[in-house]
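Enquirer: with the sequence up front, the predicted model follows.
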Amino acid sequence: MKIILTQEVSGLGAPGDVVEVKNGYGRNYLLPQGYAIGWTKGAEKQVTSIKRARESREIRDLGEATSVKERLEGLKITLKVRAGDGGRLFGAITANEIVEAVETAGGPALDRRRMTVSPIKAVGRHAVTVRLHAEVVATVNLDVIRAK
């Protein structure tokens, strides 16, 4: 099955890429989740607009990515959340909350889809990885503290 990706899918491609996948994977997962659209000649024309939108969000070159990495790793990011007596959170911290915390701390705007976050469900210090470029990965230290 030939499809056009509308969002980044790890191990498969980036938005605007035309890829060939197995029928079940495309029909049962990628299309219903909105990660892709079916390939047609009319949809092929949308590829340029999808790629243009991707390029505007993407960090342009390796030098810019390394400077953003240095800014991110130098930030002190604190997130206040509701937690129980044992330090266990009422819910989990999402990638959107982390993006907002980075921007509040004075960091650059990030794309939540480029973050690798294991579920954060307890107070303490946690590491979050962000893919800034194909060759640059930043590690952001996040201090989760209990709100009073």
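Expert: That came through fine. Numbers count the residues shown, from 1 in each chain.

Enquirer: every contact and neighbour count from this point should use C-alpha atoms.
Expert: OK.

Enquirer: report the distance from stretch 73-81 to the chain centre.
Expert: In terms of Cα atoms, centre = their mean, to the nearest Å, the centre of stretch 73-81 is set 18 Å apart from its chain centre.

Enquirer: give me the buried positions along it.
Expert: 77, 78, 79, 81 (16 or more other Cα atoms under 10 Å).

Enquirer: pasting the second one now:
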Amino acid sequence: MKVILRKNYDKLGKVGEVVEVKDGFARNFLIPRQIAYQATKGNILSFEEEKKQILKREAKELEAAQKLAAELEKISITIPVKVGEEDKIFGSVTNQMIADSLKEKGYEVDKRKIEIAEPIKALGIYSVNIKLHPSVSATVKTWVVRE
């Protein structure tokens, strides 16, 4: 079945592309979740107007993400943690802890967008990557200190 993608979808394509997928995948997954339309002549014509609106919305989201990334690059956050002997942390610093520290500074960032390369299990200074948009990411300096 041919479908028109309404949203960017990994491994399928980008907005507006007409792709061939299996019937069951289209009927049971893509169409009910409004990720795609069935590619009929009427849907192709009506999608052109919707595509303009989608592109405008994505441009605004990209601009907002770039603005937020510029602000996040300038700040650093401090996360106090409990430590044992030899300055070993009990557990590790989580995405939620980083999101809460950013929220205290006035930046609302979803914890799922925070990417920690390797678990933070010691005191020190770390660079944490935040993926704000598929093409925009920011690096926040994170200080892990003794509570």
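Expert: The structure has been received and is ready for your questions. Quick caveat: nothing in here was measured; it's all calculated off a predicted structure.

Enquirer: TM between them?
Expert: The TM-score (TM-score structural alignment, normalised by the length of the second structure) is 0.61; 111 aligned residues with a Cα RMSD of 3.3 Å.

Enquirer: circling back to that earlier point, nearest to residue 92 of the first structure, of the buried residues of stretch 73-81 of the first structure?
Expert: Closest approach to residue 92 of the first structure among the buried residues of stretch 73-81 of the first structure (Cα to Cα): residue 81, at 9.4 Å.

Enquirer: tell me the contacts of the closest one?
Expert: By Cα atoms under 8 Å, 6 or more residues apart in numbering, the residues touching residue 81 of the first structure are 89, 144, 145, 146, 147.

Enquirer: a markdown table for those residues, including distance to residue 119 of the first structure, secondary structure and neighbour count?
Expert: A markdown table is the format used below for those (distance: Cα to Cα, whole Å; DSSP: H, G, I helix; E, B strand; the rest coil; neighbours: other Cα atoms under 10 Å):
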| residue | distance to residue 119 of the first structure | secondary structure | neighbour count |
| --- | --- | --- | --- |
| 89 | 11 | strand | 19 |
| 144 | 13 | strand | 23 |
| 145 | 16 | strand | 18 |
| 146 | 17 | strand | 18 |
| 147 | 19 | coil | 9 |
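
Enquirer: can the residues you listed go into JSON lines with extra columns for distance to residue 48 of the first structure?
Expert: What follows is the contacts of residue 81 of the first structure, written out as JSON lines (distance: Cα to Cα, whole Å):
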{"residue": "89", "distance to residue 48 of the first structure": "43"}
{"residue": "144", "distance to residue 48 of the first structure": "41"}
{"residue": "145", "distance to residue 48 of the first structure": "44"}
{"residue": "146", "distance to residue 48 of the first structure": "46"}
{"residue": "147", "distance to residue 48 of the first structure": "46"}
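
Enquirer: same check for the residues you listed, but in the second structure.
Expert: Checked against the second structure using both residues aligned by TM-score structural alignment, their matches' Cα atoms under 8 Å, the contacts of residue 81 of the first structure keep these contacts: 89, 144, 145, 146, 147.

Enquirer: who are the contact partners of residue 93 of the first structure?
Expert: Per Cα under 8 Å, 6+ apart, neighbours of residue 93 of the first structure: 119, 120, 121.

Enquirer: list just the nearest of these to residue 134 of the first structure.
Expert: Of all the contacts of residue 93 of the first structure, the one with the least separation from residue 134 of the first structure (Cα to Cα) is residue 119, at 24.0 Å.

Enquirer: with neighbour count added, can I get the contacts of residue 93 of the first structure in JSON lines?
Expert: Formatted as JSON lines, those follow (neighbours: other Cα atoms under 10 Å):
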{"residue": "119", "neighbour count": "11"}
{"residue": "120", "neighbour count": "18"}
{"residue": "121", "neighbour count": "15"}
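
Enquirer: restricted to strands, list those.
Expert: Secondary structure assignment by DSSP state E places 120, 121 of the contacts of residue 93 of the first structure in strands.
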